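S.K.: Need a 3D model of the sequence below.
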Amino acid sequence: MLTFPSAALKAKMYISKAEAWKPLEPNMQSCLTCPGEISVPDAKGTIQPICQAAYNNDFNEVRLLLERNSKYLNIQDSRGGDTPLICACKKGNNQIVSYLLKRNANVNLRNKVSKTKQNENLIKMLLRAGADVNATDSSGCTALHYACEMRNQEVIPLLLEAHADTSVKNQDGETPLDIARRLQFHNIESMLRRNL
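M.R.: Modelled structure (predicted):
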């Protein structure tokens, strides 16, 4: 029979940046945000348990937490506003992303800064689920800006096919084409020009 730590035991522990369990300092207090679960406080905010599980690529823990409480699906941590879906995207975990999308995770919730791994399958899943291809982050960048910056020639055509707007300017006044020019990515420049 599987047993889980009690809330009192969980309150005595937190996950460090090295993702190892360590005891809390005496002056730290746990923050309860969902019934029966402990959030992990630190100087930057609170990490939700399901977000930590998604960061750790722990599919079984993500599934278990959602089975216990479906409200975790779109919960945002106070640290950066990440949702479980955003966490899984940041780590490029297609299995967790696919699972969360099947449960109807909100693909258009935004965090404070959103720059995720851009693998082709991940982008396809998010676009099929209705992600806003022209959503901007806090610096005004779209996925197309980042794909150009990262020279991601597999993702750029997917974004363009989904009607990514090549004229969106970020806070620096740059369009995706401007970024490709600045970085001298001539193939990407050509792709973007064909789409004008």
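S.K.: okay, CA-based contacts and neighbour counts for the rest of this
M.R.: Noted.
S.K.: Pretty sure residue 106 sits in a strand.
M.R.: No. For residue 106, which was evaluated using DSSP: H, G, I helix; E, B strand; the rest coil, the result is coil, with no strand membership.
S.K.: mind listing what it touches?
M.R.: When the contact criterion is Cα atoms under 8 Å, 6 or more residues apart in numbering, the partners of residue 106 are residue 74.
S.K.: ok, now how distant is it from residue 156?
M.R.: According to Cα to Cα, to the nearest Å, residue 106 and residue 156 sit 23 Å apart.
S.K.: Before we compare anything, build this one as well:
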Amino acid sequence: MLHTPLISAASCGKLRLVRLLVEGGAQVNGSNQRGETPLLAACKALGGEPAWKESVKLLRFLLQNKADPNAQDQEGRTALMYACMQRAGAPVASALVAAGADPCIEDSSGASALVYAINAQHQPTVQVLIDACRAKGRDIIIIATETGTNRGPVTRRYLNVPPSPDSSPVSCMSPSDIILKTGSPITGRGAGGHRVATRRSWNKNNLDF
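M.R.: You can find the predicted model right below:
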């Protein structure tokens, strides 16, 4: 089945119809042949910042009715990843994170929601995701390629803060769990631009910046 009625209603942002279907017993976590759930479909359909208030209400309604914020489609992407890709805004990211969305889950390409938010250069959303990682005991190093004063590329590292708005918006990859050696952090190797490394516990005072 390509779409269930609930997935179709969610992807079209029809809150009233979504309510009626859920109250009528529709499966909130039912998926189609692409692995899309109603929550995933709703986030894929978000059209940029700021997300319409009705769209945010729809997402919160699904989450309140036990929609799985970490469900992944056939490409391994989550609702939070799509929200970041669509630049839906910090309120949407906050709602998903509050419901348990994990910003460090990777899709089939090895990228996480945090990576997508950084590449979208949306600092408020990046900060929401960094704060979520910090709340789980993870520190984040972002290695960004930026334009220096002489117009040449400069590599800078950011610890638990979003990169500069001047960072080069190119694709990157991110390991969700990586061992960092004190004084010599090892990061994921990507296509360039930004690299993100997370680890549950290490002494940030001993990092060699």
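S.K.: Can you give me the TM-score here?
M.R.: The TM-score (TM-score structural alignment, normalised by the length of the first structure) is 0.61; 136 aligned residues with a Cα RMSD of 2.4 Å.
S.K.: and the residue positioned nearest the centre of the first structure, how far is that from residue 139 of the first structure?
M.R.: Centre of the first structure computed as the mean C-alpha position; nearest residue by Cα atoms, centre = their mean is residue 86, 1.9 Å away. With the distance defined as Cα to Cα, residue 86 of the first structure ends up 17 Å from residue 139 of the first structure.
S.K.: just checking, residue 114 of the first structure touches residue 137?
M.R.: Yes. Shown here, residue 114 of the first structure and residue 137 form a contact pair, counting by Cα atoms under 8 Å, at 5.9 Å.
S.K.: out of those two, which sits in the busier spot?
M.R.: Ranked by neighbour count (other Cα atoms under 10 Å), residue 114 of the first structure and residue 137 place residue 114 first, with 21 against 16.
S.K.: who touches the more buried one in this structure?
M.R.: Taking Cα under 8 Å, 6+ apart, we find residue 114 of the first structure in contact with 86, 137-138.
S.K.: remind me, longest strand of the first structure?
M.R.: The longest strand of the first structure (DSSP state E) is strand 37-42.
S.K.: What is the distance between it and the centre of its chain?
M.R.: For strand 37-42 of the first structure, the gap between its own C-alpha mean and the chain's C-alpha mean amounts to 19 Å (Cα atoms, centre = their mean, to the nearest Å).
S.K.: Skip ahead from that strand and say which helix or strand is next.
M.R.: strand 45-47 (DSSP states H and E).
S.K.: now for that following strand, which elements pack on it?
M.R.: Helices and strands touching strand 45-47 of the first structure, by 3 or more Cα pairs under 8 Å, 6 or more residues apart in numbering; DSSP states H and E, are strand 37-42.
S.K.: Now the longest strand of the first structure: buried residues?
M.R.: When burial is assessed from 16 or more other Cα atoms under 10 Å, strand 37-42 of the first structure yields the following buried residues: 37-41.
S.K.: how about those in CSV, adding distance to residue 176 of the first structure?
M.R.: CSV is the format used below for those (distance: Cα to Cα, whole Å):
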residue, distance to residue 176 of the first structure
37, 42
38, 41
39, 38
40, 37
41, 37
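S.K.: Mind telling me the two of the residues you listed farthest from one another?
M.R.: Using Cα to Cα, the two most remote members of these are 37 and 41, lying 12.7 Å apart.
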